[in-house]
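In: Model the following, please.
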Amino acid sequence: MVQRAVTAGTKRGAATAAKRQAILDAALCFFSQFGIHGTSIERVAERAGISKTNLLYYYPSKEALYVAVLKQILDIWLAPLKAFRTDLQPLAAIGEYIRLKLEVSRDYPQASRLFCLEMLQGAPLLMAELTGDLKALIDEKTAIIDDWVKRGQLGAVDAHSLIFMIWATTQHYADFATQVEAVTGATLQDEAFFSRTVENVQRMIIEGIRVR
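Out: Here you go, the predicted structure:
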C-alpha cells in the first residue's frame, strides 16, 4: 500500500513538473516574440494545452509567469559560467566557456532574445535577480579571473570586460540570428558553421588575453 502511494505521488509530481514546463515553454514562445504586454494568458494556456484557470493555479498572474520564465532563462544562461573553477587551466576554461555559451545561443535562441528584450526595457521585473544572485556569481567568477591575471596565467585584462565581451559576442548569434543568416546564409544549427564560429570566437578572444 505504501509503495503504491509513493508511486502515485511520484507520477503526480512528474505530471505537475511536465505541466509547469509546458506552460513555461508556451510562455517563452509568446513573450520572446511579443513581450509581456503583447502576450495574453489565454494564448499561453491554449498553446500549453490547458485551461486559463489551470494555468493561473500554477502561476497566479501574467507577471508571475513572466518572471518564472526569466528565472529559468537565467539558470540556463548562467550554467556555463558556474563551471569556472580556480583549478582549471585559464585559457582552456575560457575557451570552453565560449563554446558552451554558443551552444546556449544555438539551443535556446528564444530565451536569449527574451532576456535581451528585458534588458532593453531596463529589467523592470528582473532587477532583484540581477543585483542579487547574478551579481554574487559574477563577483565570484571575476575574482577567479583576477587571480589568474595576478598569477601571470592571463594577460592584463579587466575581468568584467572579458565576461561582457564573451556575452556580447556569443549572444549575438541568437539575438541577431536573422541578420547572421542574411549575411552568411547559415545559422548555428548548421554544424559546420557552428564549429567555425566556435573556433573563430575562441581564437580571437583567447589570443587577446594570452600572456605575451
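In: Please make it C-alpha for all contacts and neighbour counts, starting now.
Out: Fine.
In: Can you show me the strands along the chain?
Out: Counting by DSSP state E, the chain has no strands to list.
In: what about the longest helix in the chain?
Out: Using DSSP state H, we find that the single longest helix of the chain is helix 2-34.
In: For the comparison step, fold the sequence that follows:
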Amino acid sequence: MPTTQAKKPSRIQVRNRKRILDAALEVFSRHGYRGATLDQIAEEAGLSKPNILYYFSGKEEIHVTLLNQLMESWLEPLEQLDPEGAPLDEILRYVHRKVEMTRAFPRESRLFANEILQGAPRMAPHLESGLKPLFDEKTALIQSWIDAGRIATIDPRHLIFSIWSTTQHYADFDAQVRVLMPAESGGLDGAEAYLDTLFRKLLTP
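Out: As a prediction, the model looks like this:
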C-alpha cells in the first residue's frame, strides 16, 4: 500500500507561519508568556485571530515552537568549543559569540529569560535532554584545561554562568542599560572589549 506523503506547505503558508512567529516573538519578549494574548499576536502580525488558529492550535504551541527554534541556535556557540583549540582563545571566542547573539537576537534572549523566570514550564524537557548533557560535556572540557595548567583554576560551571549573565544582561535589561549608557547604543559598543579583558585576566594562569 503506497505511503501518503505530507503535503508540502505553500509559500504563502510558510510566509504566514514566519509572520506569526516573528510577531509572537515580539509580543512574548515584551509581555512574557502569561501577559501575551493571541489577540496581541494577531494584531502584531496583521492577521485575524482565526487565521492565527489555522496555523497553530493556540498560544502555547506558538511559544513552544519559538523555544524549540531558540534552543537550537542558543546552544550552537557552546557546542563549538573545540577541544583541540587553545583554551583561552576558545573561551574568549565563545564570549564574543554570545555578545554577537545578544546584539543580533535581543528578543530571543528575553523570551528565554522570561521562560526561565517562570520556572521553565515549557522548556524543562529541553534543559534536561539538550542543555544538561552539553553543559556537562563542556564543563568537563574546561576542567581538563584547568587540570593541565592551561588556564587558571576556576569552577567551570560558574564560568559558563558568568558568561551567560554578563553577555545576556545587555539584552534582558536593555531598558535599564539604555538609561544608564544612552550614548552607547545600549552598551554593547564597549561590552565586547570589556568582557574580553575581564575573562582574559580571570583565565590567564
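In: Give me the TM-score for these two chains.
Out: Scored by TM-score structural alignment, normalised by the length of structure 2, the superposition of the two chains gives a TM-score of 0.87; 199 aligned residues with a C-alpha RMSD of 2.1 Å.
In: how far away is I146 of structure 2 from K138 of structure 2?
Out: Distance of I146 of structure 2 to K138 of structure 2, given as C-alpha to C-alpha, to the nearest Å: 12 Å.
In: what does K98 of structure 2 give?
Out: 16 Å.
In: What of Y194 of structure 2?
Out: Y194 of structure 2 is 24 Å from K138 of structure 2, by C-alpha to C-alpha.
In: more neighbours, those two?
Out: K138 (21 against 12; other C-alpha atoms under 10 Å).
In: Just give me the match in structure 1 for the more buried one.
Out: Under the alignment (TM-score structural alignment), K138 of structure 2 pairs with K141 of structure 1.
In: Please list all residues in contact with its match.
Out: Residues in contact with K141 of structure 1 (C-alpha atoms under 8 Å, 6 or more residues apart in numbering) are L81, K82, F84.
In: change it to 10 Å
Out: L81, K82, A83, F84, R85, T86, K135, D147, A159, H160, I163 (C-alpha atoms under 10 Å, 6 or more residues apart in numbering).
In: Please pull up the equivalent of A45 of structure 1 in structure 2.
Out: By TM-score structural alignment, A45 of structure 1 lines up with A42 in structure 2.
In: ignore the last one, D107 of structure 1
Out: Aligned partner of D107 of structure 1 by TM-score structural alignment: A104.
In: how many neighbours does that match have?
Out: By other C-alpha under 10 Å, neighbour count at A104 of structure 2 equals 12.
In: again, but for H169 of structure 2
Out: With other C-alpha under 10 Å as criterion, H169 of structure 2 counts 19.
In: ok, now how distant is it from Q118 of structure 2?
Out: H169 of structure 2 sits 18 Å away from Q118 of structure 2, going by C-alpha to C-alpha.
In: And the helices in structure 1, which stretches?
Out: Going by DSSP H, structure 1 shows helices at 2-34, 41-48, 52-58, 62-82, 90-107, 109-120, 127-129, 135-150, 159-175, 177-184, 191-209.
In: Could I get the buried residue list for the third one?
Out: Right, the one you point to is helix 52-58 of structure 1. L55 (16 or more other C-alpha atoms under 10 Å).
In: ditto for the fifth one
Out: Within helix 90-107 of structure 1, the residues that qualify as buried are 90-91, 93-106, counting by 16+ other C-alpha under 10 Å.
In: Equivalent analysis for the first one, please.
Out: Using 16+ other C-alpha under 10 Å as the burial criterion, the residues of helix 2-34 of structure 1 that qualify are 19-20, 22-32.
In: go on, the fourth one?
Out: Neighbour-count burial for helix 62-82 of structure 1 flags K62, L65, Y66, A68, V69, L70, I73, L74, W77, P80, L81 (criterion: 16+ other C-alpha under 10 Å).
In: check contacts around the alignment partner in structure 2 of the third one.
Out: The criterion is TM-score structural alignment: under it, Y66 of structure 1 has H63 as its aligned partner in structure 2. For H63 of structure 2, the contacting residues are L21, A24, L25, F28, Y33, L111, E115, R122, M123, by C-alpha under 10 Å, 6+ apart.
In: L180 of structure 2: which of those residues is nearest?
Out: Taking C-alpha to C-alpha as the measure, L111 is the one of those closest to L180 of structure 2, at 22.8 Å.
In: just checking, the closest one touches R34?
Out: No - between L111 of structure 2 and R34 there is no contact under C-alpha atoms under 10 Å: 11.9 Å.
In: Please enumerate the shared neighbours of these two.
Out: F28.
In: So these two - more neighbours on which side?
Out: L111 (24 against 11).
In: Now do the contacts for that one.
Out: Counting by C-alpha under 10 Å, 6+ apart, L111 of structure 2 touches 25-33, 63, 66-67, 70, 172.
In: let's go with 8 Å and repeat that
Out: Contacts of L111 of structure 2 (C-alpha under 8 Å, 6+ apart): L25, F28, S29, G32, L67.
In: now G119 of structure 2: how far from F112 of structure 2?
Out: Between G119 of structure 2 and F112 of structure 2 the computed distance is 11 Å (C-alpha to C-alpha).
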